[in-house]
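sequence and predicted structure below; questions after.
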Amino acid sequence: MYFFLANLSIMDMTSSTTALHRILTNFISGDKSISPLNCFMQMYFFSSLTSDELLILSAMSHDRYMAICNPLQYHTVMNRRVCVVLAISCWLVGFIQVSPLVVTLFHYTCYRSNKINHFFCDMMPLVKLPCDDISFLDLFIFVNGILLATFPFLFTFVPYLFIITSILKIQTNIGRRKAFCTCSSHLMVIILLYGTLVCQYLRPISVDDLDSNKLFSLFNTAAVPMLNPLIYSLKNKRCYVGFEAEFHSELMKLVY
């Protein structure tokens, strides 16, 4: 679990740095310009890291499934080699699947404007700029969005159906609490991230909604990476204290 949490922390820090460092630079210098190359690089790294985060959360769901539903086989199946292969695969797939979009968008020669109504170079504002035919971009974003949204979503939430079923079958309150605390923090992070992405990318955007879209983008780039370590640390601490108190209570009943 902590191996995947380390990867998630690196992704959070890198994605926040990719988007927010330019905002701080613009705020200090007053210069809001950015070169086309830097703009496309910013979009590429931020989109790739967002995809990586969805994939690593899917890997963490499988890890939690093995820990709760098959605890006797956990150390055999989720060994160090398997965890490393899963992490490397998540990193590679996230960076590879965004590359065709960035290369295609970078090679357009005509743009409607050199300004975007956003605080960093996000994918959705940039794909609206080319004045040439963007049917390929629309098709690629549609197909890529289905693949990126459907498979990580299924691989993330389907294991939790089995996890919840296994938790309900546990006879003791201590066992149910321990199992629930093992996966509750991860489930909260998943709901927070997917909820933000749905509000940001999977709703119709009009001119009047651009400000709200920027608000969701700011929440995704700044608030979510900041909340993730708080959720994992404070939630685990509270669950551990509650589990320890209940354990001592049950132990005292057995003693007396």
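Cool, the structure landed.

going by C-alpha atoms from here, please, whenever you check contacts or count neighbours.
Fine.

ok, residue 105 - contacts?
Counting by Cα atoms under 8 Å, 6 or more residues apart in numbering, residue 105 makes contact with 127, 130, 137.

as a markdown table, these with secondary structure and neighbour count would be great.
As requested, the contacts of residue 105 are arranged in a markdown table below (DSSP: H, G, I helix; E, B strand; the rest coil; neighbours: other Cα atoms under 10 Å):
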| residue | secondary structure | neighbour count |
| --- | --- | --- |
| 127 | helix | 17 |
| 130 | strand | 16 |
| 137 | helix | 17 |
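
now render these as JSON lines, adding distance to residue 243.
Below are the contacts of residue 105 laid out as JSON lines (distance: Cα to Cα, whole Å):
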{"residue": "127", "distance to residue 243": "50"}
{"residue": "130", "distance to residue 243": "57"}
{"residue": "137", "distance to residue 243": "51"}
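
return the member of those residues nearest to residue 218.
Of all those, residue 218 sits closest to residue 127, with 19.2 Å by Cα to Cα.

just checking, the closest one touches residue 135?
No: with contact taken as Cα atoms under 8 Å, residue 127 and residue 135 are classed as non-touching, separated by 10.6 Å.

try this one side by side with the last:
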Amino acid sequence: MLGNETRITEIILLGFGELTDFQILLFLVFLVIYIVSISGNILIFVIVIFSQHLHTPMYFFLGNISFLDICYTSNILPRMLLALLTGNKVISFSNCLMQWYLVGSLLVTECCLLCAMSYDRYLAVCKPLHYVTMMKTQTCVKLAVTSWINGFTVFMILLILLLQLNFCGPNEIDHYFCDYFPILKLSCSDTKMIIQFGYLVDAMFTIPPFFLTLTSYVYIIATILKIPSTTGKQKAFSTCSSHLIVVSVFYGSLIIVYMLPKNEGKHDVTKFYSLLYIVLPPLLNPFVYTLRNKEVKEGLKNVIGKIVCYKLIP
């Protein structure tokens, strides 16, 4: 249906065109961010896989999030870097839809994975005697698989609905990546129903995980405060502090972007604020987990030791 009805074959992502004099500087900044994000998340992913003492539910979910962040940043930043370096802001319509589909699917998947991690931390702190029996390997795999399926299935429905629309111009999007509502503005069809459905999907697959995560940490903090010894409190909090920081950064950035009043004259502000959830979580996650976590540091030493031994021993 898309082939015969859609007149737009290419879309121009205006990106940061208003900052004409800073294109090279922006390129260098985002290049460093991309390299650090990719390197850090690949490192975490490798550490989790090859360190036996990290084969636990918490690090299983962490490995999933690191892999997700690798996919997430690779879906957006390389195309942005190309546009900044060469000035080529054109993307095919099909690639634009695919970029949006991957962004949305991975965002929903991360919401679900963070919720699963908070449930894991809740059991570890509040139900320690039942933790081993309740968080079995099979349970972790089911939670992770469900998270990935949720994200990619629900946005497949939205993608199918988008393909039913006519897109006859204009073909410019004032953004640095293809997002749902900017794409809908290019359609000459009636988009009222699909806009409402988009809001419904966002609410269904982001708000419940957020409140479940929030509820888990309310119980966790309440349980920690009941621990009589200061040492016990510090040890209990250390088991979930890294995840709490990641959750705060991720949901905090989403709330800042989507809870801001929508003002037609302030597209640029929203565009820049969106960098908070596009760039910040994948960039900070490796630092949060490596700099604040002794187990990950130990895993890094083990992996480096194995690499060194492999190179030294013929």
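Received, thanks. Because the structure is predicted, anything quoted here is derived from the model rather than measured.

closest to residue 195 of the first structure among the contacts of residue 105 of the first structure?
Proximity of those to residue 195 of the first structure, judged by Cα to Cα, is greatest for residue 127, which lies at 22.8 Å.

which residues does that closest one contact?
Residue 127 of the first structure is in contact with 105, 134, 137, counting by Cα under 8 Å, 6+ apart.

tell me which of those is nearest to residue 253 of the first structure?
residue 137 (65.7 Å).

for the stretch 1-150 of the first structure, what spans make up the helices?
2-29, 36-69, 74-77, 80-106, 123-127, 135-169 (DSSP state H, counting those that start in this stretch).

tell me the counterpart of residue 58 of the first structure in the second structure.
Matched by TM-score structural alignment, residue 58 of the first structure corresponds to residue 115 in the second structure.

who's in contact with that match?
209, 210, 212, 213.

from residue 71 of the second structure, how far off is it?
As judged by Cα to Cα, to the nearest Å, residue 115 of the second structure and residue 71 of the second structure stand 20 Å apart.

repeat that for residue 253 of the second structure.
19 Å.

now do residue 284 of the second structure
According to Cα to Cα, residue 284 of the second structure stands 16 Å off from residue 71 of the second structure.

ok, these two, which is more surrounded?
residue 284 (18 against 15; other Cα atoms under 10 Å).

so who does the most centrally placed residue in the first structure touch?
Geometric centre of the first structure, nearest residue: residue 53, 3.6 Å, by Cα atoms, centre = their mean. Residue 53 of the first structure sits next to 8, 11, 12 when contact means Cα under 8 Å, 6+ apart.

got those as TSV, with distance to residue 67 of the first structure and neighbour count columns?
TSV is the format used below for the contacts of residue 53 of the first structure (distance: Cα to Cα, whole Å; neighbours: other Cα atoms under 10 Å):
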residue	distance to residue 67 of the first structure	neighbour count
8	19	24
11	24	22
12	25	23
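
go through these one by one and say which ones hold in the second structure.
Compared against the second structure with both residues aligned by TM-score structural alignment, their matches' Cα atoms under 8 Å, the contacts of residue 53 of the first structure retain 8, 11.

can you tell me which of the contacts of residue 53 of the first structure is closest to residue 168 of the first structure?
residue 8 (28.7 Å).

residue in the second structure matching that closest one?
By TM-score structural alignment, residue 8 of the first structure lines up with residue 65.

the residue lying closest to that match once chain neighbours are set aside and residue 230 of the second structure, how far apart?
Counting by Cα to Cα, 6 or more residues apart in numbering, residue 65 of the second structure lies nearest to residue 110, which is 6.7 Å off, once chain neighbours are set aside. Residue 110 of the second structure sits 33 Å away from residue 230 of the second structure, going by Cα to Cα.

re earlier: right, and the match of residue 8 of the first structure touches residue 113 too?
Yes: taking contacts as Cα under 8 Å, residue 65 of the second structure lies within contact range of residue 113: 7.1 Å.

ok, for residue 223 of the second structure, nearest residue in space, not its chain neighbours?
Residue 223 of the second structure's closest residue in space is residue 126 (Cα to Cα, 6+ apart), at 6.3 Å.

ok, the residue mapped onto the one you found from the first structure - contacts?
Correspondence of residue 126 of the second structure to the first structure, assessed by TM-score structural alignment: residue 69. Shown in contact with residue 69 of the first structure (Cα under 8 Å, 6+ apart): 162, 163, 166.

and the last one? What does it align with in the second structure?
Same thing as residue 166 of the first structure. Per TM-score structural alignment, residue 166 of the first structure is aligned with residue 223.

residue 123 is in contact with its match, correct?
No: the criterion here is Cα under 8 Å, and residue 223 of the second structure misses it with residue 123 at 11.1 Å.

residue 232 of the second structure matches what in the first structure?
Match for residue 232 of the second structure (TM-score structural alignment): residue 175.

next, count neighbours for that match.
So residue 175 of the first structure, with other Cα under 10 Å, has 15 neighbours.

ok, average deviation of the host helix or strand of it from the second structure?
Per DSSP states H and E, residue 175 of the first structure falls inside helix 173-201. After superposition onto the second structure, helix 173-201 of the first structure sits on average 1.1 Å from its aligned residues (mean Cα distance after the TM-score superposition for the first structure).
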